[in-house]
Structure formats: structure tokens, C-alpha cells
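Participant: After the sequence you'll find the predicted model.
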Amino acid sequence: MDQLLDQFFNLSIMQQVFPLLVKGLWMTLKVCAIVIPVGAFAGLVVALCATSQSRLARILTVPYVDLFRAVPPLVLLIFIHSGLPFAGISLSPFQSVTLAFLLNNSAFYGEIYRAGLESIGAGQREAARSTGLTALQTNIYVVIPQAVRNVLPDLLSNTIEVVKLTSLASVVALPELLYSADMARSITFNASPLVLAAAFYLVLLWPVVRLLSRLERRVAA
């Protein structure tokens, strides 16, 4: 038992590596601060194109969504970071991570938004247009707010997945939370830094998980 506690819950080692993991957490938050809002906005644009009256826009969104939902994000990340340099395009680890996650998550956000937009009946659009609103105003003031409310639990659930997805950034040596914890583990020959990193993720995501559960119960009711 003492050996187990020493290997996984060594408080002395956790205290030593705490500043390093805080720096890693800050990098994780920086990635999330870019990927989540930009990915959500790009997903909304994709959804509007997928549900527009333009046949060309609908056709173009299909391969985009299918491609980036089907390709594993880790494969996409490695391709962007290690494959594009062969074409003369070299990106930093931070740029590679943000680009890969934006492409992946905009496709998933797009499908969630699309489901929300399609849940709004055509009658509401026609009623809004009859009051003098343009098509753009109808979407902004009538359709999109209701669509977002209908799929809000799914949006939050996908956002949680985005935060957890940032752990993949360690494969391109981006010093985010998991990479920092793994470096600390290799130096201390102890798994306690990984346990501390898991605790950081728990503290960061648990309130959102509880909020998601509450929203799901409210929607079900």
C-alpha cells in the first residue's frame, strides 16, 4: 500500500512539478480559447451552408464535413505537422494543433448546428419574413437562437471533448498539460505527475459536466 501511494500520490513530487503543470494547463487553455470559439463559429457557417437554398453550397459542405469527421484527429494533426513540410509548409506545434483541431471540430460543430437549424419549422421562417425581416435577419434573430437552444447540451458535450482532445497535442511536443506531466514523470520516475494532471482536468471539466447533466434533464423534462 505504501509503495502504491508513493508511486501515484507522492505529495512531495506533486509539489515540485506543480509549477510545470500549471504552465502546461495555461497552454491547454490557450489552445481551447482559440479552437472552441473559432471552431464553433466556423461550424455555424458550415451548418448555414449545409441548410442554405444554394445547391452548390450544400454540395461543397458534404465532403468537408465527411472528411474531417471521418479522419482521426491524431492522424490529421500528424499530417499537418509532419506531412505539410514536404510541400514547403512548415507550421509551429501551436499552429499545427490549432489548425488540426479547428478543421476537426468545425465539422462536428457544423453537424450539431445543422440538426438545430433543421429542427426549426419553415413556418417560423415564413412568419419572420412576412414581418419584413431579410433572410439574414431571420437567421440571426429568429432561427439561430432557437436552434442553439435546442442543441445546447450537444454543443457543451462537444466542447468538453475539445478540451480533452488537446491532450493529443503532446505528440507534436506542444507543452500542454499532458506533455508537461509526462515530462515530469520521465524526470521523477514516478506516476504522481500524471495523477496531478488528471486532477487538473477533473477540476477544469467537472463543473461543465454537471452543467451538461442539468441541461439534459431540463431538456428531457
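Facilitator: Structure's in. What do you need?
Participant: CA only for contacts and neighbour counts going forward, please
Facilitator: Noted.
Participant: Check which helix or strand the residue positioned nearest the centre of the chain maps to.
Facilitator: Geometric centre of the chain, nearest residue: residue 162, 2.4 Å, by Cα atoms, centre = their mean. Residue 162 belongs to helix 152-165 when assigned by DSSP states H and E.
Participant: Which other helices and strands does that helix contact?
Facilitator: In terms of contacts (3 or more Cα pairs under 8 Å, 6 or more residues apart in numbering; DSSP states H and E), helix 152-165 is packed against helix 11-50, helix 93-118, helix 192-220.
Participant: Okay, angle between the longest one and helix 152-165 too, please.
Facilitator: Angle between the axes of helix 11-50 and helix 152-165 is 130 degrees (criterion: axes from the mean of the first three to the mean of the last three Cα atoms, to 10 degrees).
Participant: Off-centre distance for helix 11-50?
Facilitator: 8 Å (Cα atoms, centre = their mean, to the nearest Å).
Participant: Now it: buried residues?
Facilitator: Using 16 or more other Cα atoms under 10 Å as the test for burial, helix 11-50 gives 13-14, 17-18, 20-22, 24-25, 27-29, 31-32, 35-36, 38-40, 42-50.
Participant: re the thing from before, check contacts around the residue nearest to the centre of the chain.
Facilitator: Contacts for residue 162 (Cα atoms under 8 Å, 6 or more residues apart in numbering) come out as 32, 36, 101, 105.
Participant: Distance to residue 120 added to those residues, as CSV?
Facilitator: Converted to CSV, these look like this (distance: Cα to Cα, whole Å):
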residue, distance to residue 120
32, 30
36, 25
101, 29
105, 23
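Participant: Which single one of those is nearest to residue 132?
Facilitator: Using Cα to Cα, residue 36 is the member of the contacts of residue 162 that sits closest to residue 132, with 34.1 Å.
Participant: Nearest spatial neighbour of the closest one, chain-adjacent residues omitted?
Facilitator: In this structure, residue 36 finds its nearest non-sequential neighbour in residue 159, 6.8 Å apart by Cα to Cα, 6 or more residues apart in numbering.
Participant: ok, that neighbour to residue 39 distance?
Facilitator: 10 Å (Cα to Cα, to the nearest Å).
Participant: What is the burial count for residue 160?
Facilitator: 18 (other Cα atoms under 10 Å).
Participant: next one: residue 99
Facilitator: 20.
Participant: Which residues are in contact with it?
Facilitator: Here residue 99 is in contact with no residues (criterion: Cα under 8 Å, 6+ apart).
Participant: So residue 124 versus residue 198, what's the distance?
Facilitator: Going from residue 124 to residue 198 by Cα to Cα gives 46 Å.
Participant: Second structure for comparison follows:
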Amino acid sequence: MRSGPPYPEIRQLQHRGQWLALVVIAVVLVQVATSMTTNERFHWDIVFSWFVSPRILKGLLNTLQLTIVSMVVGIVLGVVLAVMRGSANRVLGGVAWVYIWLFRGTPVFVQLLLWGSFSALYPTIDVGLPFFQPLVSVSANDVITPYMAAILGLGLNEAAYMAEIVRGGIAAVDSGQEEAARALGMPHLLVLQRIILPQALRVVVPPTSNELIGMLKTSSMVSVLAYPDLLYSAQLIYTDNYQVIPLLITASLWYLLVSSLLSVGQYALERNLARSDRDRPEKGEDQ
């Protein structure tokens, strides 16, 4: 049988197919771009007139802050849940499993609505022993503000997904390293802190970057809580001037721009991690 590169005829067909696909895609893109630029109903002048307005920029800053804080909550709590899932204590493992099952199994939009309606269930938040007079009692509306409800809804939901990501990273670390460390007398928590988690980062970081980009877009759901994020700020503006589509495009362009910047950062980070893996000596090279 003949082995090696494809026949010249096959290569020519592949080459023609690539050019044909390129031409079709180019025609479609030109048609879409022409339609969007010539259709006066898009009102591009209104889109860009509001693009850097103070109200939109304030909403953008609120969105960025909400995204970062929610991701920090999700990552920290996710690491704790992942450690609990891997614990030999069945009670801790069961609690973590129920948490992940509950928050992954219900829509984040519903969770946001429930946190926003928290005061309807508990008008006051009481701190104290059961069946005794509470030591501290505060109004739920003073504690669960729209901002706090957004943090709780997004952060607690994200923790369930981060727990599974971190657990997968921990499982990817060679178990022999933990056994060797335990043989040297290192306690379990110190082994996690010094050996397991640092190596798990190589597996955890790429999907965590994807979660950050997803969190940016998911944060638009907090508009249901009347929190002045980017989308809600746009909604307040088009409620006054009735320019719904241009303001939605303005918000979408900002989401697209920030997501693109985060994607560039993610690409650079993954390349750096891949380069460090390539530069790391193989087993036996340093012997």
C-alpha cells in the first residue's frame, strides 16, 4: 500500500474546498456588515453617543466590581468545598455534596430572585441561641441590599462550579506526592497548602479564566434586583428616551470589549503555563 502524503488530486480538492469556504464566509460577513451599517434603525449615532456617557461608565464599573467580588467569593468557597469533598470525614463530604447539588441544580436567575426576596421570608435577621431571646436583631433589608443579594446569588452559585473545577485539579496531582509528604510527617492541611494546591493550579487556572468571562456576562442578570450594573443603567436610560435597541447595543459592545480583553489575558496566561510545563525537566533528566 502507498503511504505518505495524500494524492495530488486530493490536495487540490482540499485546497479548492478551503477557498470555497473562505469565499462563502466572506460574502456572508460583507452582507451582514452592510446590512448593519446601512440600516438606519440601528441608530449608530445614538449607540456611540451613549457609549462613554457617565451613566454607562458608572454601570460598567459596578459590573466589573460585582464580577471580581463574586469570583473571589466563588473561588475561596469553591476551594473549601473541594477540600471538604475530598475529606475522609463523611459528614463534611456530604455537606459539600448537598451544597454543590443544590446550587448547580437550580438556575442562578432563580437564586438571585430568592436572595432579592429574602426579607419576605425573614423580615429580621436574629443572632442568638434557639428558643431564647436573640442577642442581635437587624432588619433584613438593611443587610441584604441589592448589592449584597447580587454577591450572594452570583458568588454562592459560582462556588459550586469552582468546587468541581478545583476537585478535578486536585485529582490530577499524583497521589504519590501526598503519600511521600505524609510519610515525612506533614499534616494533611499542610500537604494541601504546600504541595497539592500549588500543582493543581496548572489544571485549575484555564477553566477558572473561562468562569471569570462567564461571570461577567452572567452578572447582567442582577438587573432584576435593580442593582445599577451596566445593563440596568442602559435600561434606565432607554426608559427615558425609548431608544431600546441602541442602548442594548451599547451595553453589548461593552460586554464584548471586556470579554475580549479577558480572553486575551486568558490566552497569555495559558501560554505561560504551557511554556513552564515545557521548560520543566522530565523525570530522570536531573539524575
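Facilitator: Happy to help now that I have it. Predicted model only: the values in this text are computed from it and were never measured.
Participant: Please report how far whatever residue of structure 1 lines up with residue 159 of structure 2 lies from residue 206 of structure 1.
Facilitator: Using TM-score structural alignment as the criterion, residue 159 of structure 2 maps onto residue 106 of structure 1. Residue 106 of structure 1 is 24 Å from residue 206 of structure 1, where distance means Cα to Cα.
Participant: Pick out whichever of the two has more residues nearby.
Facilitator: Set side by side, residue 106 of structure 1 and residue 206 show more neighbours around residue 106, with 28 against 13, by other Cα under 10 Å.
Participant: measure the more buried one to residue 121 of structure 1 for me?
Facilitator: 24 Å.
Participant: would you list the helices and strands packed on helix 152-165 of structure 1 in TSV and tack on distance to residue 142 of structure 1?
Facilitator: Output for those, formatted as TSV (distance: least, Cα to Cα, whole Å):
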stretch	distance to residue 142 of structure 1
helix 11-50	14
helix 93-118	11
helix 192-220	20
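Participant: for these, which one sits closest to residue 171 of structure 1?
Facilitator: helix 93-118 (9.4 Å).
Participant: Pull the distance from that closest one to the chain's centre.
Facilitator: Averaging C-alpha positions (Cα atoms, centre = their mean) puts helix 93-118 of structure 1 7 Å from its chain's average.
Participant: What of stretch 198-212 of structure 2?
Facilitator: Distance, centroid of stretch 198-212 of structure 2 to centroid of chain: 11 Å (Cα atoms, centre = their mean).
Participant: Report the mean deviation for it after fitting onto structure 1.
Facilitator: Compared with structure 1 after fitting, stretch 198-212 of structure 2 deviates on average by 1.2 Å (mean Cα distance after the TM-score superposition for structure 1).
Participant: So which bit of structure 1 is that stretch matched to?
Facilitator: Stretch 198-212 of structure 2 maps onto residues 145-159 of structure 1, going by TM-score structural alignment.
Participant: contacts for the matching stretch?
Facilitator: Contacts of stretch 145-159 of structure 1 (Cα under 8 Å, 6+ apart): 36, 108-109, 112-113, 115-117, 119-120, 208-209, 212, 215-216.
Participant: likewise stretch 264-282 of structure 2?
Facilitator: So stretch 264-282 of structure 2 is contacted by 202, 206, 209-210 (Cα under 8 Å, 6+ apart).
Participant: Looking at the helices and strands packed on helix 152-165 of structure 1, which is nearest to residue 174 of structure 1?
Facilitator: The nearest among those, by Cα to Cα, is helix 93-118 at 5.6 Å.
Participant: The very next helix or strand once past the closest one: which residues count as buried?
Facilitator: Next helix or strand after helix 93-118 of structure 1 toward the C-terminus (DSSP H and E): helix 122-130. By neighbour count with 16+ other Cα under 10 Å, helix 122-130 of structure 1 contains the buried residues 125, 128.
Participant: Helix 122-130 of structure 1: how far from the chain's middle?
Facilitator: Worked out by Cα atoms, centre = their mean, helix 122-130 of structure 1 lies 33 Å from the chain centre.
Participant: Please apply the same query to stretch 270-281 of structure 2.
Facilitator: Centre to centre, stretch against its chain (Cα atoms, centre = their mean), the figure for stretch 270-281 of structure 2 is 24 Å.
Participant: so what's the nearest residue to residue 150 of structure 2 once chain neighbours are set aside up against?
Facilitator: Nearest-residue entry for residue 150 of structure 2: residue 222, 5.9 Å, with adjacent residues in sequence omitted and distances by Cα to Cα, 6+ apart. The neighbourhood of residue 222 of structure 2, defined by Cα under 8 Å, 6+ apart, consists of 112, 150, 229.
Participant: Tell me the counterpart of residue 117 of structure 1 in structure 2.
Facilitator: Match for residue 117 of structure 1 (TM-score structural alignment): residue 170.
Participant: next one: residue 53 of structure 1
Facilitator: So residue 53 of structure 1 corresponds to residue 88, using TM-score structural alignment.
Participant: Residue 42 of structure 1 too?
Facilitator: In structure 2, residue 42 of structure 1 lands on residue 77 (TM-score structural alignment).
Participant: That match reaches residue 157, doesn't it?
Facilitator: No. At 10.1 Å, residue 77 of structure 2 and residue 157 do not qualify as touching, with contact defined as Cα atoms under 8 Å.
Participant: How many neighbouring residues does residue 195 of structure 2 have?
Facilitator: So residue 195 of structure 2, with other Cα under 10 Å, has 15 neighbours.
Participant: ugh, wrong one, residue 261 of structure 2
Facilitator: Neighbours around residue 261 of structure 2, by other Cα under 10 Å: 12.
Participant: ok, now how distant is the counterpart of it in structure 1 from residue 153 of structure 1?
Facilitator: Matched by TM-score structural alignment, residue 261 of structure 2 corresponds to residue 207 in structure 1. The gap separating residue 207 of structure 1 from residue 153 of structure 1 is 14 Å, by Cα to Cα.
Participant: about what we covered before: in contact with the match of residue 42 of structure 1: list those residues for me.
Facilitator: Taking Cα under 8 Å, 6+ apart, one finds 156, 159, 163 in contact with residue 77 of structure 2.
Participant: how about a cut-off of 6 Å?
Facilitator: residue 159 (Cα atoms under 6 Å, 6 or more residues apart in numbering).
Participant: Relative to residue 58 of structure 2, how far out is it?
Facilitator: 29 Å.
Participant: How far does stretch 236-252 of structure 2 stretch from one end to the other?
Facilitator: Per Cα to Cα, the first residue of stretch 236-252 of structure 2 is 15 Å away from its last.
Participant: Same question for stretch 190-199 of structure 2.
Facilitator: End-to-end for stretch 190-199 of structure 2, by Cα to Cα: 14 Å.
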